[in-house]
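A.B. asks: Show me how the following folds:
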Amino acid sequence: MKKWIAILSLASCLSVSSLAGAAPAAETNVSIRSFEPTSFIKSDGTYWIWGQNQSVPTQVHGLTDVSQELTSQLVMKEDRSVWYWERSSLSSAAQVKPVKELDNAAFFYSNWDKLLTVDGQGKVSVLPRKEGKWDITQITPLSGIDNVADITNYYESYPKDGFQRLVFLKKDGTVVKDTASPQVFAPIQALDHITDIDRNLALKADGTVWTWATEFTGAETPASPVKAQQIKELSNIKNIITNGNTNLAIDSQSRLWYWGATITGWSDGTVYHKGAVPILLNSITDVADAVVAERSLLVLSKSGKVYEASIEREAMPANPAFKLLASEVSQIKSGGRHVIMQKKDGTLWGWGVNKNAELGYGDYEFMHSEAVPVQKAITVELNAEPAVLTSGVITRNGQAFIPLRSIFEKLGASVAWDDKLKTVTIVQKESDKPGTTILINYTTGETKLNNEVVQLANKPFGINGTSYLPLRFISESLGAKVDWVQKEDRISITMN
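C.D. replies: Just a heads-up that it's a prediction; the model follows:
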């Protein structure tokens, strides 16, 4: 289950190696305190996100002392206060608001239309989602339920309808689910001494795994009693994992069991083949964790290796072939169609579908079948003030490429883009000296300074509508000074 304990822009390239040594994307970085599939928190309390319009980790300015991401647009600070954030545009700092009603929450759980928060006494409150945002003005207690220790959800299917059901694990080890009637919760029979729930799976303290039906013929109703059944093939289980279609269990011998869906076909021809009986996968051992992403099973071994096996088949065999993806890994998290892994040196690596830059790698390639490094979180300052960027720093071949449209303007320059010619013109005018004009052609790579051709060490490039230029050349041309503070992962730009 998933819960939380508590437009065109222009850019420049700074050669990090020419300032204070190389800074490759996968350089040791122990500053990441915690991470999720498309975000992380650094040890300095800054909060960084990627995906959609940001191809690499981008700081959410306006937030400090963050200790936990609760869900999209809600974070908890070191003092356990909860804050909501939003931005009016990609180039603006975040607007932050305290949500005092949620302070000191024990944990949070969200699905697509509501956020549930649970306090230390197990009482639940609900925030609805409106127009893609959490409505922090409509926090209401969820009556009829208390002493909650965990929350998950699953989908109930009927011939003509379906319902998303919330499931609550209570502190006494029993399990209840919501019903068609508001504030009415029905016990799931045969469940007691439960230690973990994930969708329609429950793990008992004795290591047995239990499940209950989610598909109905129509004779039943949402109010009909639900009774769980033991999965006889499973015993001495320590961990259960499911995405709703595919189920996994890890037993006390660190072995992996698999049941549920495999997949064939694509688009409208996609077929899910349901394997009802758990299979012991004997081609993988020493299992510490496992996730399913896209059409693959990824397994983290106790020795820190991550292996991948395809689930694109009509049935899962007992001995699927596993491919080594990464080593020295300490954690792995699934984003549904991609995974993010943290290595023991603190770096983050991504694998899987990347159509919306889910891997934070700095591109929009649809899929990366090999592990790629999530780009480093590098802060940029202009005259000692944080620079708000539309997308974060991209590091390639020991050089940092930095989006700087707003910085150019603050350096006294104007920026003009010619979409037909694919050129950018940067002009700085000063009353007491000749002006400066920089012309860059993104088709040919030609760059001119005051109408003289200049040979650049790095050819300009663009990613998803954002153009990148060599910062050293731009800064020297416009009179700025640039410093790389390696120990702080910070680039300082100074303009007199």
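A.B. asks: Going by C-alpha atoms from here, please, whenever you check contacts or count neighbours.
C.D. replies: OK.
A.B. asks: Run the chain-centre distance for stretch 100-108.
C.D. replies: In terms of CA atoms, centre = their mean, to the nearest Å, the centre of stretch 100-108 is found 22 Å from the chain centre.
A.B. asks: what's in contact with that stretch?
C.D. replies: Residues from elsewhere that reach stretch 100-108 (CA atoms under 8 Å, 6 or more residues apart in numbering): 3-6, 70, 80-82, 115-120, 139.
A.B. asks: what ranges do the strands span in the stretch 251-400 of the chain?
C.D. replies: For the stretch 251-400 of the chain, applying DSSP state E, counting those that start in this stretch gives strands covering 256-264, 271-281, 287-293, 296-301, 306-310, 323-326, 329-334, 338-343, 348-353, 367-373, 379-382, 385-386, 394-396, 399-403.
A.B. asks: Grab the most central residue of the chain for me.
C.D. replies: Averaging the C-alpha coordinates of the chain gives a centre point, and the residue nearest to it by CA atoms, centre = their mean is residue 38 (1.9 Å).
A.B. asks: I'd assumed residue 47 was in contact with that one.
C.D. replies: No: in this structure residue 38 lies outside contact range of residue 47 using CA atoms under 8 Å: 11.2 Å.
A.B. asks: and the residue nearest to the centre of the chain, what is it in contact with?
C.D. replies: Going by CA under 8 Å, 6+ apart, the list of residues near residue 38 reads 49-51, 335, 358-360.
A.B. asks: change it to 7 Å
C.D. replies: 49-51, 358 (CA atoms under 7 Å, 6 or more residues apart in numbering).
A.B. asks: most neighbours, which of the residues you listed?
C.D. replies: Neighbour counts for the contacts of residue 38 peak at residue 358, which has 32 neighbours (criterion: other CA atoms under 10 Å).
A.B. asks: Tell me if I'm right that it and residue 53 touch.
C.D. replies: No: applying CA atoms under 7 Å, one finds residue 358 not in contact with residue 53, separated by 10.3 Å.
A.B. asks: How many residues are close by the nearest residue to residue 285 once chain neighbours are set aside?
C.D. replies: If you skip the residues right next to it in sequence, residue 285 has residue 255 as its closest partner in space, 5.6 Å away by CA to CA, 6 or more residues apart in numbering. A count of neighbours around residue 255, defined by other CA under 10 Å, yields 18.
A.B. asks: Please generate a structure for the following sequence too, so the two can be compared:
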Amino acid sequence: MYVTLFCLLFALFNTSALAASNGDFQSFGATSLSKSDGSYWVWGAGQSVPIQIHDLSDVEKSFDCQFDRQLVMKKDGTVWFWERKDPSGEIQVHNVQSLNNLIDVQYKMGDLLALDQERKVYLLSTQGQLTSDRLNQITHLSGIDDVVDLGAYWDYHQQSHAEIWAFLKKDGTVWINKGDFPTEAFEPIPAPNNVIEIEENIALKQDGTVWYWPSQTKNDLSASITAAPITELTSIKKIKSYNKSYVAIDQNADLWFWGVTLTGASDGTIRHNQTVPVKLNSIKDVKDAFFVERSLIVLTKGGDVWEASIDRESMPENPVFNHLTSDVQEIKLGARHIMMQKNDASLWGWGVNKSGQLGSGDFEFMHLTPQRVQRPVAVYLNDEPIVMNSSGVIIRNDQAFIPLRSVFEKMGAAINWDTYTKTVTISQREPEKEPVTISINYSSGTVDLNNKPVTLSNQPFILVSTAYLPLRFISESLGGKVDWIQDEGKIFILMQ
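C.D. replies: Predicted structure coming up:
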């Protein structure tokens, strides 16, 4: 298999500046961030560290729909869509003219719903995948307006299932679709009024009570339903849910759990339903809570993050909470991981990482200890920004490894990859210059410059078909000069 990207290591790189803080970013998502200079960076979908999307700037908010395609909103309220094209990996950006000033985007059950500041809902039936070809199919969902919050859930019964969206209106009423979605027929749930938050099929009212409406089957969607209070829950401030597992935070910052716990694995998974809420006495001062895989993640008011398992037949009153990290300000939830912002503005990920969604420079399937997102670093050749669609700057052993195949060629070098021996040869032949040949064997670790062995302080490596090479050694051998602007997160290669 051809090595598609070749990377260079900046040998005199000061990692303390890179690792100290990510304080030059303005906002972040589960797999993205925006820097204060207006640049926009993403990771995941095979990218283990942040890479810049050069055609996007001044991004205010991202809406994570899928790893390799997302909707973002700029500071001027315009909405844009970016996607990665196979097999080239090229990133394309499109303006979504039918959407502006978005508040929320929910991507569930093969449909995408977008809510804007005018409280209008827009529908895109993605058939499981959001692509640029479908952007012109976005339509206003005219049957429901004046919406302030969205929710969605599946209901199962005897091999049939129902796809249900819930809509919280400004007047505090909750509405659901009547019939198979998409539909423009909706009906209110009679009981809950003055609702301020919805999660799946539960609602939090202004008086602090939590209401629940029962599951329906696909054949029962035409029948009216009524919500009922969960009597054990009072003075509640926040609710969260994931696949029928629920938590609530009350005014005393105590945490309550009810709903589904899981045992078994894969096709043998058993769902256990705990209908009566239980207060979790082993955690206090709760600020926020999330479900990730089979874990309950809790952020306390003091900035500590704790984890307890829901892989059990029922949740006890005193589950063991394992301490993950401290000094956390905010947590964003991804599909199978969380992203945490600490007080020093650094970003840390925890959870499943098989697609690089933690941004930590590796593809370990899951990290059970928080991993730091590597700081986004831009690379320039003669002041021209280098587009790196498939991999970004990776820091290992206190040095930065950077993918730069296109830079080699722009520096006048030719590249040859021997698949059998796993050897890359970089050669430069220019008039009035001494010829240069660099050979790196990834099997043996040997490096030769003009047929003479060279000892490097860090071994070149391959990570998922991408080869990484030492920057200063290669660039200076090819007649270049390297400058690292630490405060700006930029590396400049200047040809002499």
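A.B. asks: Please state their TM-score.
C.D. replies: Comparing the two superposed chains by TM-score structural alignment, normalised by the length of structure 1, the resulting TM-score equals 0.93, with 485 aligned residues with a CA RMSD of 1.9 Å.
A.B. asks: hmm, back to that, among the contacts of stretch 100-108 of structure 1, which one lies nearest to residue 239 of structure 1?
C.D. replies: For the contacts of stretch 100-108 of structure 1, the minimum distance to residue 239 of structure 1 (CA to CA) is 15.8 Å, reached by residue 3.
A.B. asks: Please name the nearest non-neighbouring residue to residue 218 of structure 2.
C.D. replies: Using CA to CA, 6+ apart and skipping the chain neighbours, the partner closest in space to residue 218 of structure 2 is residue 162 (4.6 Å).
A.B. asks: name the element residue 406 of structure 2 belongs to?
C.D. replies: helix 405-410 (DSSP states H and E).
A.B. asks: for that helix, which positions count as buried?
C.D. replies: Taking 16 or more other CA atoms under 10 Å as the neighbour-count basis, helix 405-410 of structure 2 is seen to contain the buried residues 405-408.
A.B. asks: Does anything pack onto it? Which helices or strands?
C.D. replies: The helices and strands touching helix 405-410 of structure 2, judged by 3 or more CA pairs under 7 Å, 6 or more residues apart in numbering; DSSP states H and E, are strand 5-10.
A.B. asks: mind checking the SS state of the residue located most distally from the centre of structure 2?
C.D. replies: When distances to the mean C-alpha position of structure 2 are computed (CA atoms, centre = their mean), the maximum falls on residue 432, with 49.7 Å. Assigned by DSSP: H, G, I helix; E, B strand; the rest coil, the conformation of residue 432 of structure 2 is coil.
A.B. asks: Tell me which residue of structure 1 matches up with it.
C.D. replies: When structure 1 is aligned by TM-score structural alignment, residue 432 of structure 2 is paired with residue 432.
A.B. asks: and what of residue 37 of structure 2?
C.D. replies: Using TM-score structural alignment, the equivalent of residue 37 of structure 2 in structure 1 is residue 44.
A.B. asks: Not counting sequence-adjacent ones, nearest residue to its match?
C.D. replies: Taking CA to CA, 6+ apart, and ignoring the residues beside it in sequence, residue 44 of structure 1 has residue 65 as its nearest neighbour in space, at 7.0 Å.
A.B. asks: Under the alignment, what does that neighbour map to in structure 2?
C.D. replies: In structure 2, residue 65 of structure 1 lines up with residue 58, judged by TM-score structural alignment.
A.B. asks: can you give me the end-to-end distance of stretch 112-127 of structure 2?
C.D. replies: Counting by CA to CA, to the nearest Å, you get 10 Å between the two ends of stretch 112-127 of structure 2.
A.B. asks: my bad, stretch 321-335 of structure 1
C.D. replies: Across stretch 321-335 of structure 1, first to last residue, CA to CA, it's 23 Å.
A.B. asks: next one: stretch 340-360 of structure 2
C.D. replies: 13 Å.
A.B. asks: do stretch 435-450 of structure 2 as well
C.D. replies: From its first residue to its last, stretch 435-450 of structure 2 covers 8 Å (CA to CA).
A.B. asks: that older thread, in a markdown table, list the contacts of residue 38 of structure 1 along with secondary structure and distance to residue 466 of structure 1.
C.D. replies: Below are the contacts of residue 38 of structure 1 laid out as a markdown table (DSSP: H, G, I helix; E, B strand; the rest coil; distance: CA to CA, whole Å):
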| residue | secondary structure | distance to residue 466 of structure 1 |
| --- | --- | --- |
| 49 | strand | 17 |
| 50 | strand | 15 |
| 51 | strand | 14 |
| 358 | coil | 17 |
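A.B. asks: Can you tell me which of the residues you listed is nearest residue 330 of structure 1?
C.D. replies: For residue 330 of structure 1, the nearest member of the contacts of residue 38 of structure 1 is residue 358. The distance, counting by CA to CA, is 20.1 Å.
A.B. asks: Report the spatially nearest residue to that closest one, omitting neighbours in sequence.
C.D. replies: Counting by CA to CA, 6+ apart, residue 51 is the residue found nearest to residue 358 of structure 1 once chain neighbours are left out, at 4.8 Å.
A.B. asks: ditto for residue 4 of structure 2
C.D. replies: For residue 4 of structure 2, ignoring the flanking residues on the chain, the nearest one in space by CA to CA, 6+ apart is residue 466 at 6.1 Å.
A.B. asks: That neighbour: what's it in contact with?
C.D. replies: Residue 466 of structure 2 makes contacts with 3-6, as judged by CA under 7 Å, 6+ apart.
A.B. asks: Looking at neighbours, which among those is most surrounded?
C.D. replies: For the contacts of residue 466 of structure 2, counting by other CA under 10 Å, the largest number of neighbours falls to residue 6: 23 neighbours.
A.B. asks: Which residue in structure 1 aligns with that residue?
C.D. replies: By TM-score structural alignment, residue 6 of structure 2 lines up with residue 10 in structure 1.
A.B. asks: show me where the stretch 1-150 of structure 2 has strands.
C.D. replies: Per DSSP E, counting those that start in this stretch, the stretch 1-150 of structure 2 carries strands over the ranges 5-10, 25-28, 32-35, 39-44, 47-57, 59-66, 69-74, 78-84, 91-100, 102-108, 111-116, 121-125, 139-140, 147-157.
A.B. asks: relative orientation of the first one and strand 399-403 in degrees?
C.D. replies: It stands for strand 5-10 of structure 2. What separates the directions of strand 5-10 of structure 2 and strand 399-403 is an angle of 150 degrees, with axes from the mean of the first three to the mean of the last three CA atoms, to 10 degrees.
A.B. asks: Measure the mean distance from strand 5-10 of structure 2 to structure 1 post-superposition.
C.D. replies: Comparison of strand 5-10 of structure 2 with structure 1 after fitting gives an average deviation of 1.0 Å (mean CA distance after the TM-score superposition for structure 1).
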